[in-house]
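*Asks:* only geometry, no sequence info:
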């Protein structure tokens, strides 16, 4: 279920709107809102496509999606707990008009959980407005450093085959010469176009794919760190842990699903 199925968010005559679901279901359709939205993943993991980039939100992470951004959400988790907050964004606020993915600090987590009391409330509540105004005013300060955990969808069709190959063979040691042959581009041209379209090198792109997949496996609770490391293509737990920390600024153990 998604809020825009039953309520037209943009028609609400209030600056904020809170929506919480124990088991979130999405329609996976590109759409946009006049309001910005904060998406917090309490448990599970969530993919968000915003303006042609795919972002991953692991457990206890959030995304700020700016107003007007064309986006869609979908999840591979069997069950996902999401809190979504819609908010009017000031034109003068640079922060509120760009995408941000970040781990949620304890104070913000408690504020989000407290706001659950106003979930699906369509009437104006002065206390709700004051509380959420404080939350969104402080949001830029909560985001000390945003995770660059995203993969871009290239617009240049010359990269289609090489991107597809990377997604299907990310576990393997992909050779540049193979991608060059697949895309029928010279090595230099391939590297230049790939960096221009995705904002990263091919090696970095493959690393992000591996880490995203490892987060899915860790969150499932069915795999140990060692099993996860080998399943996503690393030759040792040590190399996996180093790679994971460089991307996530956290340890793999922080993302292992625990039974409640």
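*Replies:* Looks like it came in fine. Remember, it's a predicted structure, so these values are computed and weren't measured experimentally.
*Asks:* From here on, just use CA atoms for contacts and neighbour counts.
*Replies:* Noted.
*Asks:* Please enumerate the strands of the stretch 101-250 of the chain.
*Replies:* 150-152 (DSSP state E, counting those that start in this stretch).
*Asks:* where along it do the helices fall?
*Replies:* For the stretch 101-250 of the chain, the helices defined by DSSP state H, counting those that start in this stretch occupy 106-114, 126-142, 160-168, 176-183, 187-198, 202-220, 225-231, 237-248.
*Asks:* structure B:
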């Protein structure tokens, strides 16, 4: 994903022209942009979206990430926050299986996935693509730290095959590198939910009779209200937030450290 402070995109290439108010440039939409526009317009118009917001205190998690980042780099990986989010989602799906699912309108049913394939939105020069990271539940943190950058690079190099973008049951989109305090991501139909991550920031949090500086991560969960109720969405996102605040406890309880 692009980082904050990245240079502005170059001026669009297109045909110069004139409208009723002044000079313009007519920029044709490329194939990826046309397909994205069609897919998102259909999703937005056909799915009753609701977005639930929450925050996770990732102060301790960020210390862990920094502690192991160099070891991951030496092993050929890049330890980012989304690696931990993906591992937490695996456990969240076990407890809330409706979120790892797709809608089958033809047969009027919800298809609950017993596998864990998660789409990760990637910003490329050609437009937004969502390659799918397969078998997240079977991958360690190190394996995710290696697989994610490789998948993103494959997307930016326009080397994704059609099957690389199929089979997902949930999507994560991360705008934290660019800024912002929250957004309302559009569901990647036929999936039923998508998780958005915004930029983490230090905030004063009242705890033990004092305000303490804590690193807070804004989270945005858009969900399909036809099949997911608001209370379930709130429970799901609160579980994700609390697991990010203390993920090691969850994994130790399962006896399965990543």
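*Replies:* Ah, there it is. Computed from a predicted model, the values in this text were never measured in an experiment.
*Asks:* List the TM-score for the superposed pair.
*Replies:* The TM-score (TM-score structural alignment, normalised by the length of structure 2) is 0.28; 117 aligned residues with a C-alpha RMSD of 5.7 Å.
*Asks:* Mean neighbour count and distance to residue 36 of structure 1 for the helices of the stretch 101-250 of structure 1 - can I get that in CSV?
*Replies:* Shown next, in CSV, are those (neighbours: other C-alpha atoms under 10 Å; distance: least, C-alpha to C-alpha, whole Å):
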stretch, mean neighbour count, distance to residue 36 of structure 1
helix 106-114, 14, 16
helix 126-142, 14, 11
helix 160-168, 16, 31
helix 176-183, 16, 38
helix 187-198, 15, 25
helix 202-220, 20, 25
helix 225-231, 18, 35
helix 237-248, 16, 25
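*Asks:* Adding distance to residue 72 of structure 1, write those helices out as CSV.
*Replies:* Converted to CSV, the helices of the stretch 101-250 of structure 1 look like this (distance: least, C-alpha to C-alpha, whole Å):
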stretch, distance to residue 72 of structure 1
helix 106-114, 22
helix 126-142, 22
helix 160-168, 20
helix 176-183, 29
helix 187-198, 19
helix 202-220, 18
helix 225-231, 28
helix 237-248, 23
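*Asks:* among these, which is nearest residue 71 of structure 1?
*Replies:* Relative to residue 71 of structure 1, the nearest member of the helices of the stretch 101-250 of structure 1 by C-alpha to C-alpha is helix 187-198, separated by 17.9 Å.
*Asks:* Count the neighbours of residue 68 of structure 2 for me.
*Replies:* 13 (other C-alpha atoms under 10 Å).
*Asks:* Mind checking what secondary structure it has?
*Replies:* What DSSP: H, G, I helix; E, B strand; the rest coil gives for residue 68 of structure 2 is helix.
*Asks:* measure it to residue 211 of structure 2 for me?
*Replies:* 29 Å (C-alpha to C-alpha, to the nearest Å).
*Asks:* likewise residue 88 of structure 2?
*Replies:* 28 Å.
*Asks:* Ok, residue 31 of structure 2 next?
*Replies:* Plainly put, residue 31 of structure 2 is 51 Å away from residue 211 of structure 2 if you go by C-alpha to C-alpha.
*Asks:* related to what we said a few turns ago, neighbour count: residue 88 and residue 211 of structure 2, which is higher?
*Replies:* Taking neighbours as other C-alpha under 10 Å, residue 88 of structure 2 and residue 211 compare with residue 88 leading, 21 against 11.
*Asks:* Neighbours of the spatially closest residue to residue 132 of structure 1 that is not a sequence neighbour, how many?
*Replies:* Spatial nearest neighbour of residue 132 of structure 1, chain neighbours left out: residue 16 (7.1 Å); criterion: C-alpha to C-alpha, 6 or more residues apart in numbering. Using other C-alpha under 10 Å, residue 16 of structure 1 has 23 other residues around it.
*Asks:* host element of residue 51 of structure 2?
*Replies:* strand 49-57 (DSSP states H and E).
*Asks:* Does anything pack onto that strand? Which helices or strands?
*Replies:* Here strand 49-57 of structure 2 touches strand 210-224, helix 230-245, going by 3 or more C-alpha pairs under 8 Å, 6 or more residues apart in numbering; DSSP states H and E.
*Asks:* Tell me what angle the longest one forms with strand 210-224.
*Replies:* An angle of 130 degrees separates the directions of helix 230-245 of structure 2 and strand 210-224 when computed by axes from the mean of the first three to the mean of the last three C-alpha atoms, to 10 degrees.
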